[in-house]
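[1] Fold the following.
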Amino acid sequence: MMMEALLATQVRANMGSFIDTVVREKPQAVRRNRDVIVAASIDQMRFFLSAYDLKFEYEQDENNRFAGSVEEIAFIVGDGETLDELRLDLARQLVEYAHDYFNDYIRYYNAPNTRSHAPYVFRVLLEDDIDAVSHMLHG
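    The predicted structure follows:
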């Protein structure tokens, strides 16, 4: 591993300092036996995941309603009387899916058809509310 990893015993003995470093300076790797994890702040994670844009496609029907889906997670589909309502509907469904994914992470992450959703799921879960998620969607 190219990133130097701290030993878990060092981190336990200096937890406050460890967290301060992660939040104010940089992510940190921690090793316990053969296992290595990386700790990052919420702001750092938002930045890292900002490269994972969520795009949606839509159509307008003969009744002038909008229907669409999220390109990166095609089974997230929604509709609305306006484009903003569609975006909000898609955002609600994204939040629900993100919670389901995280609550059953082992199953979703290990399934070939949903593994690639993981960075998008984390990006959604890092947002504070449904409006923030709706603003992540680009049509």
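[2] Could you use CA atoms for every contact and neighbour count after this?
    OK.
[3] Which strand or helix spans the residue of the chain most remote from its centre?
    The centre of the chain is farthest from one residue, E62, which by Cα atoms, centre = their mean lies 34.8 Å away. E62 is part of no helix or strand, with elements assigned from DSSP states H and E.
[4] Let's see this one next, to set against the first:
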Amino acid sequence: MNQPLNATEVRKHWSEFIDSVVRNKPAQVKRNRDLLAVLSMDQLEALLESQKIKICVIQEEDGTFTGSIDNLDLAANESSIEQLKQTLLQDLVEYASEYMDNFDLYFKSPNRKAHFPYVYKVNTLIDSTEQLKEEVEIYRGDKNNA
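    This next block holds a predicted model:
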């Protein structure tokens, strides 16, 4: 296990520290009682790669489709699966923005803390709606188990 680096030393050698993180490996920095993780965007992307955005879809008796994003409290009902996907992704982008705007509240809420990896992925690593669409996996749910 790596020992955290002292913040004062990191500050003195800032350029070398950044180069080391980007080219070699993540680091931890300790300042007083605070401990920080520092990693490159490539390392962050690898860390969040397993956080898949999965939508469970159920066809209703009236022919519409109800879907929800796994691990998040987002659900919608639309006339087609494509429209459902579009609505849920729009809701996800809005939720991710709201989460970060109210980070202190959301992150400290027990029922929303686990949303953070998905929110951070959407806010930090996804550049476009098309890229977000590529991240989504859709699967059919069983209405009896919903």
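[5] Please, where are all the strands along the first structure?
    Taking DSSP state E, the strands of the first structure run over residues 5-7, 28-32, 35-39, 54-60, 66-70, 77-80, 137-138.
[6] What helices and strands are in contact with the first one?
    Strand 5-7 of the first structure sits against strand 28-32, with contacts defined as 3 or more Cα pairs under 8 Å, 6 or more residues apart in numbering; DSSP states H and E.
[7] by contact count, what packs against the strand it packs on?
    Applying 3+ Cα pairs under 8 Å, 6+ apart, we find strand 28-32 of the first structure packed against strand 5-7, helix 8-13, strand 35-39.
[8] most tightly surrounded among these?
    For those, the largest average neighbour count (mean count of other Cα atoms under 10 Å) is found in strand 5-7, namely a mean of 15.
[9] State the number of residues packed around the closest residue to V10 of the second structure other than its chain neighbours.
    Sequence neighbours aside, F17 is the residue nearest to V10 of the second structure in space, at 6.2 Å (criterion: Cα to Cα, 6 or more residues apart in numbering). If you count neighbours by other Cα atoms under 10 Å, F17 of the second structure ends up with 17.
[10] R33 of the second structure too?
    5.
[11] Equivalent analysis for D61 of the first structure, please.
    9.
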